[in-house]
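Asker: quick one, structure for this:
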Amino acid sequence: MRIVELTAHVQILKRTQTLESPTGQSATAAAAYRACTMIACERTGLVHDYRRKGGLVAAGVAAPTDAPAWATDRARLWNAAEMRERNKDRGPNARAFKANAVVAREFLYGFPAELSPEGRLNVAQTVARHMVTRYGVVADYAIHEPGKDGDQRNFHCHMMVTSRRMTPDGLTVKTREWDAHANGPRHVKAWRAYLAKTLNDALAAEGKAGRVFVEHRSFKDRGSSQKPTRHQGKAKTNGARKARKVEREAWRAKEQAAMATRHEQEQHCLNARQRAEEGAQLRDTAEQQATTAKALDALLARNPEPVKPAGLAARIADRLTGRSSRAVELAERIRAHEARIAEMKAEIVAERQALAVEQRREAKAQAERHRAEAEGLEKAVAARVAFDRAAEVQARRDEVRHHERDREHDQERARDDGRG
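Answerer: Purely as a prediction, here's the structure:
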């Protein structure tokens, strides 16, 4: 049988400002956050909207049977709780809101992993109804699924209760039994016992009583030599997560800087190479143009006579002397050179276009490679986040298994002592 140590905490919600809550706590904000809803606070004028928060499994409000109808309206209930906490009618701060008023109490507890969703809801409703019946308060419960950074078996319930009793006339006297130093611990202990019994009854109703048992007693009360461990707490957990986040961000910044430097160097090399290719192509083009122009100049130098139109007598004389055939030959050679020049110009244009296309292809390929490297870095960061989360969960599970082994050893020694 697996023994589950009951995880349950009781805390007050107080307006006093703290380092964790520089503006103080309010019941409206706490209720909106836990129920993933929106509540406009009449006392502060703030609107607390947590409808996009997520993680809520089920929520409900339990009130005394003779309570006003608005007592089960979450927004009206906690606004009434806030507005109720004022100073008395006399004095310099008459009717002002109390600066250090306790506006609510929160009871936070976890469920055994073996308990079904229906069983969890039944337990939450039963415990809330118990608080209503036993203390005459209103209980607002919300079941949350495990957080993304924690143990994925950690379904838990936040139950906020009013710090005043609810009657047909509304919120009245304070529940002082929870405040007294002499009685408070006794009530907490009784509530833990009731919660453990309710959880075990729910497990038994699902046929799981032989597999798991919720234990609320301390090791000392059980006669065990095992030493209790101190709950790490939200502040320490968040501090450790923040330290890991800072470490990841530092690593990411270092990798990004190195990648940016590398990309800048690669871009510089690509630009320099492409400029060199363009320069070489321009030099080749200039040499080809110079060679062709030089050949044409030499041809014209050897044949300085211009080709002029002539009359019939002149054409006959040219034909008899042979000058006509030389002129025709010269004209053909000139046309051939001009055709070659035009062809060369077309080749130059095509080569330039081909070079530009190739350079654009290289630039695009390099940009895609750089983008892929940047995406790879983001995936590596996400992998580190997932690894840190998994390591945190595994550490908690190892701690639980360690406690379970110690508990089994205590049980074996107790059995051995009984046989002796």
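Asker: contacts, neighbours, all on C-alpha from now
Answerer: OK.
Asker: now the helices for the stretch 1-150 of the chain?
Answerer: Taking DSSP state H, counting those that start in this stretch, the helices of the stretch 1-150 of the chain run over residues 27-35, 74-84, 117-135.
Asker: tell me which of those sits nearest to Glu378.
Answerer: For the helices of the stretch 1-150 of the chain, proximity to Glu378 was assessed by C-alpha to C-alpha; helix 27-35 is nearest, at 30.7 Å.
Asker: relative to helix 74-84, how tilted is that closest one?
Answerer: Angle of helix 27-35 versus helix 74-84, following axes from the mean of the first three to the mean of the last three C-alpha atoms, to 10 degrees, is 150 degrees.
Asker: so how far is helix 27-35 from its chain's centroid?
Answerer: 22 Å (C-alpha atoms, centre = their mean, to the nearest Å).
Asker: for stretch 403-411, same thing?
Answerer: That offset, for stretch 403-411, works out to 38 Å (C-alpha atoms, centre = their mean).
Asker: how about this one, so we can line them up?
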Amino acid sequence: MAIFHLTHKFLKRSSGASSISKAAYNAGQKIEDNDGSTEYSDYTRKGGVLYDEIMLPSCSPSWANERGELWRRLEAREDKSTRRADAILAHNIDIALPHELTLEQNIFLAKDYVREQFTRKGYAVDWAIHSPDPRGDSRNIHLHILVPLRKIDAIGESFGIKDRYTKQQLSKKVSGQRSSWAILANRHLKRYGHKAAIDERSLKAQGHSRKPTKHRGIRPKSTRYQLDKMRAKQPPLPIAPIVRTTKQIHGDGTITIQRVIKHTALNNIRVGGDNKNPAPVPAPQPALNAQPKGWPPEAVAMWEAWGSRNPDRFFTVWPELKPRGFVAAKEPSL
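Answerer: Predicted coordinates:
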């Protein structure tokens, strides 16, 4: 089911961070540190970026629509500050998106949240949706949000005065963001017919007696191997199409949405082996009439030949092998 995860950190120069590098990472792009510079941040080979967009308040200047220019001007503004080496650049927020929702539905959810929390208050926002890490849980689709601590000034040439927070003010602000995310995500889950819900409160505050688990990050290779072996014995998850979309703003002011890079949830599941010598993915063993059984040899051969690439057609030929909960893939209309 959907889980609650929202972390807030400041992007700080004192820790060696750069808003240009972070924006390039989030969007999977190459951004020059300065116009015409030979130094740049290049994450074009990173992969896993499903959607990225810059959202701006009304009456924003045209240069703010260009990712590189937006963050270069912020960096230049911080260079003029009194403590430029220790400057705090932006809010860096990571959020787990509900895996029950399609990519299109998660995009609408993210837009609602960004608009409600930031653009309506006058902030530029650079955000992106990433696919699950192949080494982790295949349901871990997540959202990266990068927000400058400065609003674009009234003249529109640069950024204005920086926001300052006491510990109490920051705690209250983040608590409000967490609560708003839970409310909005639950509203979208209910809208699309899901019973799952998330809660930003601690387990103790919710009245649960179980102890909270600890985030372990990327697990050791040996642990991942055992998890992959276990997943290989389970029926395949319903396959939902994932399409990366890119918003482009042209010189004449027109906007186009391009759709590229199609893949499915099964592409995010690595089974056995290690990074250099991954083990082949075995034919799945879904439930047959609610009783676990092996597939007939001819069905296995057909799956390996073409069925894994076209599961909708395969389970039309072999309806008795269709796993419980399987939903035919549908292209999202963006």
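Asker: TM-score of the superposition?
Answerer: Here the TM-score for the pair of chains, by TM-score structural alignment, normalised by the length of structure 2, is 0.63; 231 aligned residues with a C-alpha RMSD of 2.8 Å.
Asker: if we can go back for a sec, out of the helices of the stretch 1-150 of structure 1, deepest packed?
Answerer: Mean neighbour count (mean count of other C-alpha atoms under 10 Å) peaks for helix 27-35 among those, with a mean of 23.
Asker: output the contacting helices and strands for it.
Answerer: Under the contact criterion of 3 or more C-alpha pairs under 8 Å, 6 or more residues apart in numbering; DSSP states H and E, helix 27-35 of structure 1 touches strand 38-40, strand 47-49, strand 56-62, helix 74-84, strand 139-144.
Asker: those: which one's closest to Gly150 of structure 1?
Answerer: Comparison of the helices and strands packed on helix 27-35 of structure 1 against Gly150 of structure 1 by C-alpha to C-alpha identifies strand 139-144 as nearest, at 12.5 Å.
Asker: contact partners for Val212 of structure 1?
Answerer: Applying C-alpha atoms under 8 Å, 6 or more residues apart in numbering to Val212 of structure 1 gives the contacts Met1, Arg2, Ile3, Val4, Glu114, Leu203.
Asker: which position in structure 2 aligns with it?
Answerer: Matched by TM-score structural alignment, Val212 of structure 1 corresponds to Ala196 in structure 2.
Asker: A strand includes its match, no?
Answerer: No - under DSSP: H, G, I helix; E, B strand; the rest coil, Ala196 of structure 2 falls outside any strand and is assigned coil.
Asker: distance check, it against Asn106 of structure 2.
Answerer: 15 Å (C-alpha to C-alpha, to the nearest Å).
Asker: and for Glu53 of structure 2?
Answerer: Applying C-alpha to C-alpha, the value for Glu53 of structure 2 to Asn106 of structure 2 is 13 Å.
Asker: what do you get for Tyr225 of structure 2?
Answerer: On the measure of C-alpha to C-alpha, Tyr225 of structure 2 and Asn106 of structure 2 end up 30 Å apart.
Asker: again, but for Leu89 of structure 2
Answerer: Separation of Leu89 of structure 2 from Asn106 of structure 2 (C-alpha to C-alpha) stands at 27 Å.
Asker: His194 of structure 2 now?
Answerer: His194 of structure 2 is 13 Å from Asn106 of structure 2, by C-alpha to C-alpha.
Asker: same check on Arg150 of structure 2?
Answerer: Taking C-alpha to C-alpha, one finds Arg150 of structure 2 at 27 Å from Asn106 of structure 2.
Asker: one more: Ile255 of structure 2?
Answerer: Taking C-alpha to C-alpha, one finds Ile255 of structure 2 at 21 Å from Asn106 of structure 2.
Asker: residue in structure 1 matching Ala124 of structure 2?
Answerer: The pairwise alignment with structure 1 assigns Ala124 of structure 2 to Val138, based on TM-score structural alignment.
Asker: ok, its match - contacts?
Answerer: Val61, Ala62, Ala63, Pro64, Ala71, Met131, Val132, Val161, Thr162, Arg165, Met166.
Asker: again with Ala23 of structure 2
Answerer: By C-alpha under 8 Å, 6+ apart, the contact set of Ala23 of structure 2 is Arg67, Trp71, Asp126, Leu146.
Asker: nearest to Ala205 of structure 2 among these?
Answerer: Checking the contacts of Ala23 of structure 2 against Ala205 of structure 2 by C-alpha to C-alpha gives Leu146 as the nearest, at 29.7 Å.
Asker: so the closest one touches Tyr123, yeah?
Answerer: No - with contact defined as C-alpha atoms under 8 Å, Leu146 of structure 2 does not reach Tyr123; the gap is 10.4 Å.
Asker: turn the helices of the stretch 1-150 of structure 1 into CSV, including distance to Asn183 of structure 1.
Answerer: Converted to CSV, the helices of the stretch 1-150 of structure 1 look like this (distance: least, C-alpha to C-alpha, whole Å):
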stretch, distance to Asn183 of structure 1
helix 27-35, 24
helix 74-84, 24
helix 117-135, 14
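Asker: since that was my last question, I'll sign off now.
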